[in-house]
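**Q** Next comes the sequence, and after it the predicted model I'd like to discuss.
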Amino acid sequence: MERFYPRDVDVHTLSPLALAFVGDGVYSLLVRERLLTEANRPVGDLHRLAVTAVRAEAQAEAMERLLPLLTEEEVAVFKRGRNAHSTRTGADYHKATGLESLFGYLYLDGRLERVQELFAHCMKEDV
């Protein structure tokens, strides 16, 4: 699997919220593709399931499952994202932003196999 837009970017120069901006899209696409391939249903049902899966609470739970599996580098990226200043409040939103930052970081760094591996662990108890 290759990135959709092939231009290289130095992920270390991007803010945690910029990484989360991309990571949100990556995570959402993975959720939607998984739902379509594993639970083919009417599009309205797929949409409701996707919205549930990408809510901050669901992402925070997924992040809890991931934490023991992360490398030191990945934990550092998560923490930067979790601690980033945002307009949202609450522990779940901070964890969700950390998860999205991690997915954005790995995706933009070309580590797509790792993205897929972590996503599989996020979804172990779902659908």
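**A** Done, it's in. These figures come from a predicted structure and were not determined experimentally.

**Q** only C-alpha atoms for contact and neighbour calcs from this point on.
**A** Noted.

**Q** Summarise which helices and strands the longest helix along the chain is packed against.
**A** Looking across the chain with DSSP state H, the single longest helix is helix 16-38. Helices and strands touching helix 16-38, by 3 or more C-alpha pairs under 8 Å, 6 or more residues apart in numbering; DSSP states H and E, are helix 43-54, helix 72-82, helix 91-108.

**Q** Put this next to the first one:
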Amino acid sequence: MNNFNLSNIDMNNVNLINPLVLAYIGDSVFEVYVRTKVVNDGMFKTNKLHRLATEYVKAKAQAEALVKITENLTDDELNIVRRGKNANSNTIPKNADIADYKKATALEALIGYLFLSNKLERLDEIIDLILNKN
């Protein structure tokens, strides 16, 4: 993923980006990882791919993933998670309770932060913790 042109982003100030913007990016990045995983797992029927991917990207699953990885996060990462969880979104979740939605936003903000900070090895570690059932 190093081929993305992030030249307009001041890498020293990624932590100043609105956490909802980080979550916006993180949502897409996480979706790519999840879709790649389900294809790598040998699923090739698109309707099945979609159903499997949805199990990972829905708010409840992301909230559970955040709880699962929290003890492995650095102080800087926990700060991003806190900011993501406390961000005021005017969106009302359709299929999730508000607590899960806030945790999902926090996870997406963390993923967006790691991606935009070009901390791709760390991003891979976090995604691996989330997607592997160990």
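**A** In hand now; what should we look at? Nothing here was measured: the structure is a model prediction, and the numbers come from that model.

**Q** TM between them?
**A** Put the two chains on top of each other and the TM-score (TM-score structural alignment, normalised by the length of the first structure) is 0.92; 126 aligned residues with a C-alpha RMSD of 1.5 Å.

**Q** how about JSON lines for the helices and strands packed on helix 16-38 of the first structure, with mean neighbour count added?
**A** Shown next, in JSON lines, are those (neighbours: other C-alpha atoms under 10 Å):
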{"stretch": "helix 43-54", "mean neighbour count": "15"}
{"stretch": "helix 72-82", "mean neighbour count": "19"}
{"stretch": "helix 91-108", "mean neighbour count": "26"}
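
**Q** how close does the residue in the first structure sticking out farthest from the centre sit to residue 55 of the first structure?
**A** In terms of distance from the mean C-alpha position of the first structure, residue 42 ranks first, at 24.7 Å (C-alpha atoms, centre = their mean). Residue 42 of the first structure sits 20 Å away from residue 55 of the first structure, going by C-alpha to C-alpha, to the nearest Å.

**Q** and the most centrally placed residue in the second structure, what does it touch?
**A** Nearest to the mean C-alpha position of the second structure, by C-alpha atoms, centre = their mean, lies residue 108 at 3.1 Å. Contact analysis of residue 108 of the second structure by C-alpha atoms under 8 Å, 6 or more residues apart in numbering lists 22, 23, 24, 25, 26, 27, 30, 84.

**Q** Kindly recompute the last result at 6 Å.
**A** Residues near residue 108 of the second structure by C-alpha atoms under 6 Å, 6 or more residues apart in numbering: 23, 26, 27.
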